[in-house]
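K.L.:
Next input, structure requested:
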Amino acid sequence: MRLARGLTQAELAARVRAEIERSTGKPSPVDAQAISRIECGEISWPRRSTREALVAVLGVESESALGLFAKRTRRESERGDTTKRRSFLALTSLAVSELGDSAPGRVGVADVMALRSRFARLVELDSYLGGADTFHLYFSELARNEQILAHSNLTSNVRRELTTILAAEQAQQSGWAAFDAGHSDLAVRFFDYGLKAAEEANSMDLVANSLLHMSYVSGTAESMRSAESACTAIGPEATGRRMALLDSRRAWSYAVGGNREQAVRALDAARHAVDSEDDAAPAWCSWVDHAELDIMTGRVWSVLGRPDAAIEPLTKALENYPDSWSRDKSLYLTWLADAHLDAGDIDRAIVAGEQALALATRAASVRPLARVREVANRCAATSSTFGVDLARRAQETRLVTASP
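P.N.:
Model (predicted):
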């Protein structure tokens, strides 16, 4: 809720202090650190004046709408533990309050299957839309899940499916959408949520996937550590598309860090892995194939400044890549443009940049346009008239998107 209102923890703390002083006539010590501890569940039942101020400032009906419960009963204790474990009060409270009291009284296996099927259909939208358009869809699914956990009667098996497996997947997808919309800090919180849920379920696949996502949004050194941790989590016996995706992401992390030798080894390992039989590949990696590895190979060599090795695989993969997947195709075209620039072929670089710019305007994602601007500026630096024009238009382009 704080994030939805565009407030930092310090700003929320200031409003809470003002509300407490207005209602009690006494100063309050609430600061940004206290808000952080409340959001993370370290303080699950703050003092009454703070609770009442939070309710007033955030405009909800009750303390429970904020996920605050006095641990007087075992069930309430479980609720508090779940909130603390997931560190998500600031996020789930918004969607839960919007959903109202719609949680069913009892939820069974069939209901979980329906929730999973619905979420799978929503995930398919990621190929066509950007994170700014999909974030609230995925986040609302996660919040609905949490609402069911808080208010519905569940068996232990159903609770496990909701609290761990499905929640981890929903958090990972929400984090990806937040990252795609340009909110990296928020994305990390979702990925951390998903990681904790996956660890509770002892699902090494989902643990690895959470770590893979973290490797994409973190800095270079942290990126490599996260990618290596993902491989460790999934174990040495993993094969097929699981390892193909893990190794390809490791290759990218190494390339960004300038480690050519390690990147090449990881790419070779990914090629070997994707050729092995993998009939039971989980959804998070089932899409990995040779075309995807061609794209990653081209991206890796482009970043490493080897256009001779980058241009062919990228060109090959993009020939049959649909324009309807505008975000991804735009991004991949920017690495092709970079490779052409490194090869001294300014004309082809500008053509790729023009295609990338046209596609970037179709997706509710900040990433393609940011990359296009980088490439366009490189084109302009060559003093090409067409390059200068591309850079100007890329800089003037604005995306009209929703925001997490």
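
K.L.:
going forward, measure contacts between C-alpha atoms and count neighbours the same way
P.N.:
Noted.

K.L.:
Can you give me the first-to-last residue distance of stretch 176-187?
P.N.:
Distance between the two ends of stretch 176-187: 6 Å, counting by CA to CA, to the nearest Å.

K.L.:
buried residues in it?
P.N.:
176-184, 186-187 (16 or more other CA atoms under 10 Å).

K.L.:
elements contacting the host helix or strand of Thr82?
P.N.:
Using DSSP states H and E, Thr82 sits within helix 74-86. Using 3 or more CA pairs under 8 Å, 6 or more residues apart in numbering; DSSP states H and E, the elements in contact with helix 74-86 are helix 184-201.

K.L.:
tell me what the helix it packs on is packed against?
P.N.:
So helix 184-201, by 3+ CA pairs under 8 Å, 6+ apart, packs with helix 74-86, helix 167-180, helix 204-217.

K.L.:
again, 10 Å this time
P.N.:
Judged by 3 or more CA pairs under 10 Å, 6 or more residues apart in numbering; DSSP states H and E, helix 184-201 is in contact with helix 74-86, helix 89-99, helix 156-160, helix 167-180, helix 204-217.

K.L.:
Please provide the structure for the following sequence as well, for comparison with the first:
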Amino acid sequence: MRRRDFITATGGTAAAILTHAPASAAPHRIGTADIQRLQARFAEVIASDHRHGGRVTIETRAVQLADEALALQEHGTASQRIRAALYACAASFMSSAMWAAIDGRRFEAALKHHQKAASIAAMSGDSTIQFRIWSHAGSLFRHLGRPGDALAANDVARGLPIARRDPMFASLGHARHAAIHGLTGDTNAVHRLLGHAQDALERADAGASRPVWITAFYDQAELDSLALAAHLAAGSWENAEAHAHRCLALRRGTMQRSHAITTVRLAHAQLGQGDFEPAVATAMSVPVEVSTHPRVAGMLTAFGTKLHALAADGTPDLTWAQYARDIWRTTA
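P.N.:
This next block holds a predicted model:
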């Protein structure tokens, strides 16, 4: 083949390739609509958590959505404001994954989620989601029996700007701090902090715009729930029972798992006062379909163990033992 013919032939081939090659897609411009879509997914995760709570499926879905939000950072263009909002969305999802793991008693996974959530939230500059993450960390360490770490983590949350600006956040921070101090047996701190939490909640503007994660659960009932946890941990049985009854009266009907947790805590408070028969009746009132939740099941098991230690082979002990066998046989 002559050189000129070769050049002509190869040039034509190259031209054909260029003509039929797909054009490079322009980078996606990330905007408010993308943020709103992610926020809608976050609201769905929150709603699912309230219905079911602690499930691995919720944790997995939240992690997937966090990855989706972070992928937009890598493959799209956006203003600085939108990028910060994307990081806040990703951190929100990771905080829900963290909470699902805590609620499901998967503490090692929760610790890993916390590390990722905290680093992403720091890049967002959003103190509301940072508050949620560090407040959850305080709860995580409280459940692990590490009050020192729990107090330190919750102090990070309480020191954030949002806790100074909005009394509702301040109230939640104080209430969770009280629950942690219950573990240490510092009843004076418990009473003081619960007083601060109540005062702050009463000052909070009910009509203020706040993230869905806090409006979905924090109210007077939740404050009483945390007060119940604090007094129960400190062995203040009568105070614990009083807050339990108030919480149950005020608790939103959609929060079945939270209602069950409060009911079991009430049973523990009655047990601590030696009211064995009422305690058993209270524990048996927990709906069967909720009793299999890891957190609820663990609390019911602890109830049975404590009841047997206090009233071995008595009528309440035997009644509960038979009931528990029937429940776990049915739900196995």
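
K.L.:
TM-score for the pair, please.
P.N.:
In this superposition the chains share a TM-score of 0.80, using TM-score structural alignment, normalised by the length of the second structure; 295 aligned residues with a CA RMSD of 2.5 Å.

K.L.:
circling back: if you line the two up, which stretch of the second structure does the helix holding Thr82 of the first structure fall on?
P.N.:
The counterpart of helix 74-86 of the first structure in the second structure, using TM-score structural alignment, is absent.

K.L.:
Kindly report the same for stretch 193-200 of the first structure.
P.N.:
With TM-score structural alignment applied, stretch 193-200 of the first structure matches the range 116-123 in the second structure.

K.L.:
Also stretch 57-64 of the first structure?
P.N.:
Taking TM-score structural alignment, stretch 57-64 of the first structure hits no residues over in the second structure.

K.L.:
quick revisit: highest mean neighbour count out of the helices and strands packed on helix 184-201 of the first structure?
P.N.:
Of all those, helix 167-180 carries the top mean neighbour count, a mean of 28, counting by mean count of other CA atoms under 10 Å.

K.L.:
mean shift between it and the second structure?
P.N.:
Mean deviation of helix 167-180 of the first structure relative to the second structure after superposition (mean CA distance after the TM-score superposition for the first structure): 1.0 Å.

K.L.:
residues in the second structure matched by that helix, start to end?
P.N.:
Aligned using TM-score structural alignment, helix 167-180 of the first structure spans residues 90-103 in the second structure.

K.L.:
residues in contact with the match of stretch 193-200 of the first structure?
P.N.:
By CA atoms under 10 Å, 6 or more residues apart in numbering, the list of residues contacting stretch 116-123 of the second structure from outside reads 66, 70, 83-98, 111, 114, 124, 127-134, 137.

K.L.:
redo that, cut-off 8 Å
P.N.:
84, 87-88, 90-92, 94-95, 129-130, 133-134 (CA atoms under 8 Å, 6 or more residues apart in numbering).

K.L.:
Same question for stretch 30-41 of the second structure.
P.N.:
For stretch 30-41 of the second structure, the external contacting residues (CA under 8 Å, 6+ apart) are 65, 69, 72, 76-78, 82, 85-86, 89.

K.L.:
Tell me the buried residues within those residues.
P.N.:
Those of the contacts of stretch 30-41 of the second structure that meet the buried threshold are 65, 69, 72, 77-78, 82, 85-86, 89, by 16+ other CA under 10 Å.

K.L.:
quick one: buried residues of the helix or strand Gln395 of the first structure falls within?
P.N.:
Assigned by DSSP H and E, Gln395 of the first structure belongs to helix 385-396. Going by neighbour count (16+ other CA under 10 Å), the buried part of helix 385-396 of the first structure is 386-391, 394-395.

K.L.:
Also stretch 124-140 of the first structure?
P.N.:
126, 128-140.

K.L.:
mind putting these in TSV, distance to Ser248 of the first structure and secondary structure included?
P.N.:
Below are these laid out as TSV (distance: CA to CA, whole Å; DSSP: H, G, I helix; E, B strand; the rest coil):
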residue	distance to Ser248 of the first structure	secondary structure
Asp126	20	helix
Tyr128	23	coil
Leu129	24	coil
Gly130	23	coil
Gly131	23	helix
Ala132	26	helix
Asp133	27	helix
Thr134	26	helix
Phe135	26	helix
His136	29	helix
Leu137	29	helix
Tyr138	26	helix
Phe139	28	helix
Ser140	31	helix
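
K.L.:
now, the most widely separated pair of those residues?
P.N.:
Across those, the longest distance by CA to CA is 19.2 Å; it joins Tyr128 and Ser140.
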